Structures are given as structure tokens and as C-alpha cells.
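*Asks:* Please work out how this folds:
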Amino acid sequence: MFRALVSVLLVISAGPAAAAQLDAASINDAAAPSAKPSRHDQTSASIARLEILLDRAHFSPGEIDGKLGENAQKALVAFADSNGLSFDKVVTTDLWNKLSASSDGAAIVNYEIAEADVKGPFLKKLPAKMEAMKSLPALGYTSPREALAEKFHMSEALLQAINPGQKFDKAGETIAVANVLVSGNPAPAARVEVDKTRQTVMTYDTADKLLAFYPATVGSTEKPTPSGTLKVTAIQKDPTYHYNPKYRFRGVKSKKPFTIRPGPNNPVGSIWINLSAEGYGIHGTANPGKVSKAASHGCVRLTNWDANTLAASVKRGTPVSFVGSQRGT
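*Replies:* This next block holds a predicted model:
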């Protein structure tokens, strides 16, 4: 078990690279972030590389955006602690070296856009309200850029920044992307732990070794998650979303049940891990940038890619324990 994450605020600087153009070379050549006060909303080549390394080590920073946000900080703390390294608000040489040695290959690589990436169909706009989604034939991406950003675990803003002028709509063109598809899935999980306070999901093996870490949105004060230990009962890829009026979700006025068709922008994303409590599960999301930053309707929300990775690590019967207290939102 790794130490508490509460009140951890890093003071890592974006460094000189922040002012330079953000591109593949600057990210691949980036050294460890320096230990100076920094704005956590500032994009940095060294932070982008750090996030990619964390992702490949199965300590997900959530959406890779080049910023030292809460999710990247939580992943970094978990990685340091699980490797027995000292950590006090600074990426030490030992920590950076351990992270760099955890996987091989450049942080940013070239990728040739495939026909499937631009084929669609794409939504003109994702409706904000659930009720407006029920008439759509599918809840696909809104653009090839969104599809490619999610494929490589990136924010659309970072993908665009390292590919200036690219429209991402022509097969055969080469773009720069985060090199995150080389690490495969973590080892099968003996158990899953959902921390309501820290807004995290972690998997462990039979020896209680931490295998993988994911930032999460875990319920809300209005719709809290369960307590105690549940079990995985089913895993459904590309789920159809079923709304029941008894849920009484804020902003949904329908008094009748309705369904929303599958797709990555479905309210539960591209995967549903059903739990042994009616109506509760672990699932993906249409808004990866809001994981840990917005309330859920009682379930556990991950990025689509993290939810799919978790689904590959669990099976029917895997215990899922809920610890901590519900964080107010």
C-alpha cells in the first residue's frame, strides 16, 4: 500500500523548455523537471515526457497534457512510493532514472494516420444533455483529432501543439504522438481498490503488490459510491447506456426510461465493468480531461483507455473494495 496522497502539492518547474516551442524533439530530449515553483497550468516538455513515462509504467496520469495537474501528481507519488524511493515534492535523480528505466523507446514517435482513423462517422457536436443523445445512431468521436488524441492518451491541445497546422483528416500523413502503445497491459489483478477520498483506482496482485494506478472520478455527495467490497460480475465493451428515471440524475427531466447507443462518447464511454450492486460499475467517459475534476452519478469513472486497461486485468469475481470517505463535489 502506498502512503497517503492527501495534501501533496509538487513544486516542479516547467523550466526553460516551457518557453520554447513544444515539439517531438523537445519532449524526447527533456531532462527531469527542476525544483522551482511553477504554475501547474503551464505546458512543459519535461512534464509531457514525465506523463508518458508514468503511463507506460502503468501509473496513469490520466490525459497526457504536458501540465503538472492533480492526476499527474498523484501518479508520480504512487510510482515513487511503490518503488521505495524518497519523495518530497521534487523529482530526484533516482526517481527520474527509475521512471526512465521502466520502459524503452522515445516518448514521442511518428505515426501514419490510417484509413480507420479518419473514416468516422463523426458527430457534428456531442450534446450536453443525456436526453438529446437518445436519438443519435451512435455516440462516436466528434473529429479525427479527438479519436487520435484518445488513441494515444493525449489531450487534443497537446496533440495539436506538437503537430502545428495539422488537420488530422488525411490517411497516409505522418504525425507525432505519445509512444504509449508499447507497454501492453499490467499483470492480472487479484483485487481492485477504489479510494473515494483520493479519487483513485489501484490493482494489486496476490502478494499485495501494486500493479497499476489510475486517477478516477468516484461518485459525489449527491450520488455516493457504495462502501465495503463488491465483485466484478460482467465486462461489456461498447455498452448501450440505459437510463432509469429512479436514478433522478440532475439535469435529466425524463420520467420514462431511455437508452443511448454505444460509442466512445456514450455517458459510460467505451467499456462497462459491472459490479455486484445494482446500477454501479467502473466505466469510461466522454470527457477524459475531467477525470477526478467533476462528480459522477455514483459510479467510478476513468478515461476510456484506463477503463479498457483495467477491464483487461480483471475478471468475473475479482473483488473491488471501496475505502475512504466520499469526497464532497
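*Asks:* switch to C-alpha atoms for all contacts and neighbour counts from now on
*Replies:* Noted.
*Asks:* can you pull out the strands in the stretch 151-300 of the chain?
*Replies:* 174-178, 191-195, 200-204, 210-215, 217-218, 228-237, 241-243, 258-260, 271-275, 281-283, 300-301 (DSSP state E, counting those that start in this stretch).
*Asks:* what's next to the third one, contact-wise?
*Replies:* The set of residues that contact strand 200-204 without belonging to it, under C-alpha atoms under 8 Å, 6 or more residues apart in numbering, is 189-195, 210-218.
*Asks:* what residues are up against the residue lying closest to residue 201 once chain neighbours are set aside?
*Replies:* In this structure, residue 201 finds its nearest non-sequential neighbour in residue 194, 4.6 Å apart by C-alpha to C-alpha, 6 or more residues apart in numbering. Residues in contact with residue 194, defined by C-alpha under 8 Å, 6+ apart, are 200-202, 218, 320-323.
*Asks:* Span of stretch 57-73 from start to end?
*Replies:* 15 Å (C-alpha to C-alpha, to the nearest Å).
*Asks:* dump the residue contacts of residue 228.
*Replies:* 321-323.
*Asks:* Nearest to residue 81, out of the strands of the stretch 151-300 of the chain?
*Replies:* strand 210-215 (10.0 Å; C-alpha to C-alpha).
*Asks:* so what secondary structure elements neighbour that closest one?
*Replies:* helix 70-82, strand 200-204 (3 or more C-alpha pairs under 8 Å, 6 or more residues apart in numbering; DSSP states H and E).
*Asks:* Turn the ones you listed into a markdown table, columns for mean neighbour count and distance to residue 306.
*Replies:* Formatted as a markdown table, those follow (neighbours: other C-alpha atoms under 10 Å; distance: least, C-alpha to C-alpha, whole Å):
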| stretch | mean neighbour count | distance to residue 306 |
| --- | --- | --- |
| helix 70-82 | 22 | 13 |
| strand 200-204 | 23 | 10 |
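*Asks:* Make a markdown table from those and add distance to residue 112 to it.
*Replies:* Shown next, in a markdown table, are the helices and strands packed on strand 210-215 (distance: least, C-alpha to C-alpha, whole Å):
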| stretch | distance to residue 112 |
| --- | --- |
| helix 70-82 | 28 |
| strand 200-204 | 33 |
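*Asks:* For the comparison step, fold the sequence that follows:
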Amino acid sequence: MLPLPLPELPPLIQSASMDSLMGALADVPVDLRQQKGRHIVLMRGRRRLLLLDSGTLRGAFPVAVGMPGWETPTGRFKVLNKINQPIWVHPVTGHRVVEQGPDNPLGSHWIAFHRDCLGRDAHDGDRWITIKGCTTTGFHGTPHRWTVGRAVSHGCVRLYNEDVKSLYRQVNLGTPVTVLP
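*Replies:* Got it, this is the predicted structure:
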């Protein structure tokens, strides 16, 4: 099945000054700036997500990234799945913790881009936990707006709900994702 065509949208600049956007864009490697088609570039250190389309900046969003010990993975990935109104499942117990709604830690939309099946032992801030099986890292909204712009997550990338909704509409399964340090 072919992916749905992506909407034609004018360049979209959100939540940043032109100077900071030009600085962020200048830090994107030339090959990514010249890449054909839509792709997501996450600048983990700048805590900024850029949506590029054949060299045109379509979106720029502030984000929260993984905290020390739970860093958002770097590398080249692709959008694996998209879920409108996701349900959060606890990574250790596998239980559904929060159903859809305003208190869901995933916010209104989920865009997965990395799957890890190695498991891990890690500290969650209060205690050591063991995660067995596969975990998925993605972009999602958050009811905790104050976290955006910080390194506070367990590896996922948090956006304001209105920003993840915009991103969700503009990408398809298979859209390339590059996470820079």
C-alpha cells in the first residue's frame, strides 16, 4: 500500500526566533539540508526538532529529550508507526497506566522512530529498574508543558501537544528521522 500524499504546506516557523533557527539550521550537516523529500532532524543538544522538505524548513519545534542515563538514541531512523490518542503502557510491568485524555503522559499523538529489544538496567530517578523485552522511542505530546526544553524524559522526545499534532499531520510511515547529538 502506498503512503498517503503529504499535504503541501507553506514553510512553518514556530516557537523560535529567526536567529536561533538560522543557527540551528547551520548546524545541520549539508547532506541532511540537501536531502530530497521530508525528513525530521532532531538536534538533541539544542533541544530542537526541525522538519525539512527538500531543503525548505517546514517546522521548528522545541523539545524535551532523554535525561542522563536515558539519553535519546542518536543515529538515522525512520517513522515506524503513528498513533492518534495513544495509551501509555508502563515499560517495566507492561500494564496500561493511563488511558487517553488530558493526563496521558504521551499527550495526544505518538510517532515512533526507534525500537530497542536489548533490555536494560537503569535508574529511573527513584530506584533501579530492569526493563526486559522491547521498548520504543518516539515523539509525543505531554501534559507537562514545563518539561519542554529540558533533558527530563526516559529517552522519548516530548513536544507541546499542538506541535506534535502538527508534526503528526506532516509525516508518514517511513519518513526519515536523524537524531544528532
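*Asks:* Ok, which of the helices and strands packed on strand 210-215 of the first structure comes nearest residue 272 of the first structure?
*Replies:* strand 200-204 (14.9 Å).
*Asks:* in the second structure, what residues pair with that closest one?
*Replies:* Mapped onto the second structure using TM-score structural alignment, strand 200-204 of the first structure spans residues 48-52.
*Asks:* can you give me how far stretch 40-58 of the second structure is from the chain middle?
*Replies:* With C-alpha atoms, centre = their mean, to the nearest Å as the basis, stretch 40-58 of the second structure stands 11 Å off its chain's centre.
*Asks:* sec struct for residue 26 of the first structure, please.
*Replies:* helix (DSSP: H, G, I helix; E, B strand; the rest coil).
*Asks:* Next one: it from residue 258 of the first structure, what distance?
*Replies:* In terms of C-alpha to C-alpha, residue 26 of the first structure sits 48 Å off from residue 258 of the first structure.
*Asks:* With neighbour numbers in mind, choose between these two.
*Replies:* residue 26 (20 against 16; other C-alpha atoms under 10 Å).
*Asks:* Please report the number of neighbouring residues for the spatially closest residue to the more buried one that is not a sequence neighbour.
*Replies:* The shortest distance from residue 26 of the first structure to any non-neighbouring residue, by C-alpha to C-alpha, 6+ apart, is to residue 45 (5.9 Å). Burial of residue 45 of the first structure is recorded as 31 neighbouring residues (other C-alpha under 10 Å).
*Asks:* Show me what residue 45 of the first structure aligns to in the second structure.
*Replies:* Checking TM-score structural alignment: residue 45 of the first structure goes with nothing.
*Asks:* was I right about residue 45 of the first structure contacting residue 51?
*Replies:* No. In this structure, residue 45 of the first structure is not within contact of residue 51 by C-alpha atoms under 8 Å, at 9.9 Å.
*Asks:* Which position in the first structure pairs with residue 167 of the second structure?
*Replies:* So, by TM-score structural alignment, residue 167 of the second structure is matched to residue 310.
*Asks:* mean deviation of the helix or strand containing its match from the second structure?
*Replies:* Element membership for residue 310 of the first structure, per DSSP states H and E: helix 304-313. Helix 304-313 of the first structure, aligned to the second structure and superposed, deviates on average by 0.4 Å (mean C-alpha distance after the TM-score superposition for the first structure).
*Asks:* tell me which strands and helices that helix is in contact with?
*Replies:* Other elements packing on helix 304-313 of the first structure under the criterion 3+ C-alpha pairs under 8 Å, 6+ apart are helix 144-151, strand 271-275, strand 281-283.
*Asks:* re the thing from before, tell me which of the contacts of residue 194 of the first structure are still there in the second structure?
*Replies:* Among the contacts of residue 194 of the first structure, the ones still in contact in the second structure (both residues aligned by TM-score structural alignment, their matches' C-alpha atoms under 8 Å) are 200-202, 320-323.
*Asks:* how about those residues in CSV, adding distance to residue 293 of the first structure?
*Replies:* Below are these laid out as CSV (distance: C-alpha to C-alpha, whole Å):
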residue, distance to residue 293 of the first structure
200, 12
201, 15
202, 18
320, 22
321, 22
322, 19
323, 19
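*Asks:* Can you find the partner of residue 179 of the second structure in the first structure?
*Replies:* With TM-score structural alignment as the criterion, residue 179 of the second structure pairs with residue 322.
*Asks:* er, residue 140 of the second structure I mean
*Replies:* Checking TM-score structural alignment: residue 140 of the second structure goes with residue 283.
*Asks:* wait, its match sits on residue 265?
*Replies:* No. At 11.8 Å, residue 283 of the first structure does not count as touching residue 265 under the criterion of C-alpha under 8 Å.
*Asks:* which one of those two has more residues nearby?
*Replies:* residue 283 (29 against 23).
*Asks:* Contacts only, for residue 123 of the second structure.
*Replies:* By C-alpha under 8 Å, 6+ apart, the neighbours of residue 123 of the second structure are 69, 129.
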